[in-house]
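[1] the sequence isn't on hand, but the structure is:
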């Protein structure tokens, strides 16, 4: 196997694993939300239960950098996907809130392991000239999977267990081929081993350097989890059926897929500082229109498509920005910070959005997402102004010292 062929084979498997992970996550959120709503579980408890998946990500992410350095990318990928596969098989065994909360916690841990390894391996293992393209493909594959996931909810007509088992079988397709990959290890930053205090300093410096990118990641998690958990609850209460839900949710993802690569190419040309706030502001407007047209299937179809085209690539755009600013050894740390912010946003999204469904039944869900995207846009503008001011001061200081 030639080096070039192996690199392509490795990238294909990584992309495929991310795709199937997106499919499992895209299926699990609306599927469980719909099942619990049908069983009469209160809307707040339903939304809070969704946080288990992201809580699993959040609790384990800060501790993943060193274990992955010792175990390697391949081990992390395989273990993460195995945890997701086994959990999907266990869901149909017992319809219990506590049991399902625990399983979603395990899925979240497996999800974070898989994504952390895949993101870092793709980012560091890609040539610099192809890094942006490969990251865009990464985002595209996860988006495709996430779009396909809700379609599996329709399999409920054949039995409650069928969607879960189908998701597990799809995971197996990519699980065992991962064993064919060579295990590789991330670069070590010698300084990070010095002390715990130095570790906090590294986190602080990385956060200060890329904080607006982290806010964007938080906003994406808030938006994504709100749509996949809160929207099924909103839709069922508004008279929409399961077929409507399973067809509307992929529309947002499909919109993002249509523009993922073009936006990535435009971002390479004009830069994130213009594109990120502009797209966030436009996405906020699109979701505001979703709130206005929340009673119409075709109105939601159009606004979901528009929002997806504008803001569906927000995660990959912020990922490209973070990896471009941070030094190579700090890229895994940047990925951890992004995943933490995504997880916190995804935990907050369903709780905030579900709490608005009852007091603001006609569009409160969409207005909360719109407000979040306005915050993302504002933070991008503020951060850029701060960076510009610092750069000007640095230039003046350098000129003064030279004179």
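    It's in. Computed from a predicted structure; not experimentally measured. Numbering: from 1, shown residues only.

[2] hey, let's count contacts and neighbours off CA atoms from now on
    Will do.

[3] list the contacts of residue 89.
    164, 165, 168 (CA atoms under 8 Å, 6 or more residues apart in numbering).

[4] closest to residue 346 out of those residues?
    Set against residue 346, the nearest of those by CA to CA is residue 164 (21.8 Å).

[5] isn't residue 285 up against residue 372?
    No. Judged on CA atoms under 8 Å, residue 285 makes no contact with residue 372 at a distance of 11.3 Å.

[6] how many neighbouring residues does residue 84 have?
    Using other CA atoms under 10 Å, residue 84 has 25 other residues around it.

[7] what strand or helix carries it?
    Using DSSP states H and E, residue 84 sits in helix 73-90.

[8] gap between that helix and the chain center?
    Helix 73-90 sits 18 Å away from the centroid of its parent chain (CA atoms, centre = their mean, to the nearest Å).

[9] any idea of the angle whatever helix or strand comes next after that helix forms with helix 73-90?
    Moving toward the C-terminus from helix 73-90, the next helix or strand (DSSP H and E) is helix 97-125. Comparing the axes of helix 97-125 and helix 73-90 via axes from the mean of the first three to the mean of the last three CA atoms, to 10 degrees yields an angle of 160 degrees.

[10] how far out from the middle of the chain is the following helix or strand past helix 97-125?
    Sequence-wise, the next helix or strand downstream of helix 97-125 (DSSP H and E) is helix 128-148. A distance of 12 Å separates the centroid of the chain from that of helix 128-148, by CA atoms, centre = their mean.

[11] what of stretch 317-331?
    Its chain's C-alpha centre and that of stretch 317-331 lie 16 Å apart, by CA atoms, centre = their mean.

[12] what about the residue nearest to residue 279 when sequence neighbours are not counted, distance to residue 282?
    Nearest non-adjacent residue to residue 279, counting by CA to CA, 6 or more residues apart in numbering: residue 310, 5.6 Å away. In this structure, residue 310 and residue 282 are 7 Å apart, going by CA to CA, to the nearest Å.

[13] so for those two, which sits in the more crowded spot?
    Legend: neighbour count by other CA under 10 Å for residue 310 and residue 282, higher for residue 310 (25 against 19).

[14] circling back to that earlier point, the residue nearest to residue 279: which element?
    Taking DSSP H and E as the definition, one finds residue 310 inside helix 297-311.

[15] for comparison:
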């Protein structure tokens, strides 16, 4: 008889990875498919974008309650609730093609997506050892990126009927839900065992780990800003739509390639130094994009480098926060990171669009690059507290 060599913690991690791949596929599919439907209905691009913003509004609302919900429900129940909230709208979108109804449905998806991400991220951070935390959280980030890249392939299912992509995704997520219900243990974070939460925990987590929590803001700004503004930039400088469609994915592809190597390097050399180097390198690559003009291959290489270096910012930032904060503050730090990501996702497209309109198309890249470069240099001023300096009440 052969005994399984997979430990319970590794098996739980693989289930969490499966959940995150499914979440990535759902977001990668919903964004383009719903945009196509609204465009076919004659909805203006501005209103189309506003409708898509409902996802981030729902995500923001969830961050305000995530910590207490996790303490009350535990990891498994919060993940199950998040999956159900994402699944329900999937069967309603194709049968209620009204922009107002879709706004509400997207709010629900945003709430569910934020819930399962919050629980899964925190679980990974709490159960991994410091010496392997970088690679584990990087694999987590890669899994979401992989799912997000697979999602748009569901557009091809529209040829079989408008409802088919949604129903296929629903069935896939139902299978993941069954796996979670049957195999994932029902646990709660350690702080749920205490009678009260630490005072000023959000302020303290930011004050003690601000350098580890700012990457979430920068990543949200970059991801949402590039997806919304790069097509406009491309058209303004002279790319055609096919070239734009070919270039944009390489930001994410770079992230997929370098997430794990950067995670492993951060385990070996330290999270802060890797964040500093990646921030400065990625910032310089972004600032060079306008100089490439309409040189397709040069632009592709710069986007690949920039996306690869900063594509792991969210996951590496969380891993760094787990390194330097007491475990009791990690749930609060995770809320702060999610809040930062949401704010960045809202600000990115709006600020980038204003820069394109009022300054120049390339100014969006100059601003983005400067933000990452300044972040990298600022790391010189950050000093982590020694364990004896933490005072919790």
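    The structure has been received and is ready for your questions. The structure presented is a predicted model; accordingly, all values stated were derived computationally and were not measured.

[16] before we move on, back to that, helices or strands up against the helix holding residue 310 of the first structure?
    Judged by 3 or more CA pairs under 8 Å, 6 or more residues apart in numbering; DSSP states H and E, helix 297-311 of the first structure is in contact with helix 242-270, helix 272-292.

[17] rewinding a little: now do the same contact list for the residue nearest to residue 279 of the first structure.
    255, 256, 259, 279, 280, 282, 283.

[18] for those, pick the one with the most neighbours.
    Ranking these using other CA under 10 Å puts residue 256 first, with 28 neighbours.

[19] let me see the contact set for the nearest residue to that residue once chain neighbours are set aside.
    Using CA to CA, 6+ apart and skipping residues adjacent in sequence, the residue nearest residue 256 of the first structure is residue 312, 4.0 Å away. If you count contacts by CA under 8 Å, 6+ apart, residue 312 of the first structure has them with 252, 253, 255, 256, 257, 260.

[20] go with 10 Å
    Applying CA atoms under 10 Å, 6 or more residues apart in numbering to residue 312 of the first structure gives the contacts 139-140, 143, 220, 223-224, 252-260, 263, 279, 283, 305-306.

[21] list the ones among the contacts of residue 89 of the first structure that the second structure also has?
    With both residues aligned by TM-score structural alignment, their matches' CA atoms under 8 Å, the contacts of the contacts of residue 89 of the first structure that the second structure also has are 164, 165, 168.

[22] which residue in the second structure lines up with the first one?
    Under the alignment defined by TM-score structural alignment, residue 164 of the first structure is paired with residue 166 of the second structure.

[23] thought residue 152 was touching that match, still the case?
    No. Applying CA atoms under 10 Å as the test, residue 166 of the second structure and residue 152 come out as separate, 12.0 Å apart.

[24] okay, and the common contacts of those two?
    In contact with both residue 166 of the second structure and residue 152: 26, 29, 30, 33, using CA under 10 Å, 6+ apart.

[25] and those, which is closest to residue 70 of the second structure?
    Once CA to CA is applied, the member of those that ends up nearest residue 70 of the second structure is residue 26, at 22.7 Å.

[26] what's the match for the closest one in the first structure?
    Under the alignment (TM-score structural alignment), residue 26 of the second structure maps onto residue 24 of the first structure.

[27] tell me the contacts of that match?
    The contact partners of residue 24 of the first structure, taken as CA under 10 Å, 6+ apart, are 18, 84-85, 88, 107, 111, 145-146, 148-150, 152, 163-164, 166-168, 170-171.

[28] just the buried residues out of those residues, in ChimeraX syntax.
    Burial among those is assessed by 16 or more other CA atoms under 10 Å; the matching ChimeraX selection reads:
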select :18,84,85,88,107,111,145,146,148,149,150,152,163,164,167,168,170,171
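
[29] circling back to that earlier point, pick the most deeply packed of the helices and strands packed on helix 297-311 of the first structure.
    Compared across these, helix 272-292 shows the largest average neighbour count, a mean of 21 (mean count of other CA atoms under 10 Å).

[30] how much does that helix stray from the second structure?
    When the second structure is superposed, helix 272-292 of the first structure averages 2.8 Å from its matched positions, counting by mean CA distance after the TM-score superposition for the first structure.

[31] tilt between that helix and helix 242-270?
    Using the same axes, to 10 degrees, the direction of helix 272-292 of the first structure lies 160 degrees away from that of helix 242-270.

[32] tell me what angle helix 272-292 of the first structure forms with helix 297-311.
    Using the same axes, to 10 degrees: helix 272-292 of the first structure against helix 297-311 is 170 degrees.

[33] what helices and strands are in contact with helix 272-292 of the first structure?
    When contacts are defined as 3 or more CA pairs under 10 Å, 6 or more residues apart in numbering; DSSP states H and E, helix 272-292 of the first structure packs onto helix 196-225, helix 242-270, helix 297-311, helix 314-325, helix 364-402.

[34] of all those, which one is nearest residue 333 of the first structure?
    Residue 333 of the first structure lies closest, by CA to CA, to one member of those: helix 196-225, at 7.5 Å.

[35] what are the buried residues along the next helix or strand after that closest one?
    Later in the chain than helix 196-225 of the first structure, the nearest helix or strand by DSSP H and E is helix 231-237. Within helix 231-237 of the first structure, the residues that qualify as buried are 231, 232, 233, 234, 235, 236, counting by 16+ other CA under 10 Å.

[36] with distance to residue 396 of the first structure added, can I get the residues you listed in TSV?
    As requested, the buried residues of helix 231-237 of the first structure are exported to TSV (distance: CA to CA, whole Å):
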residue	distance to residue 396 of the first structure
231	52
232	55
233	56
234	55
235	57
236	60
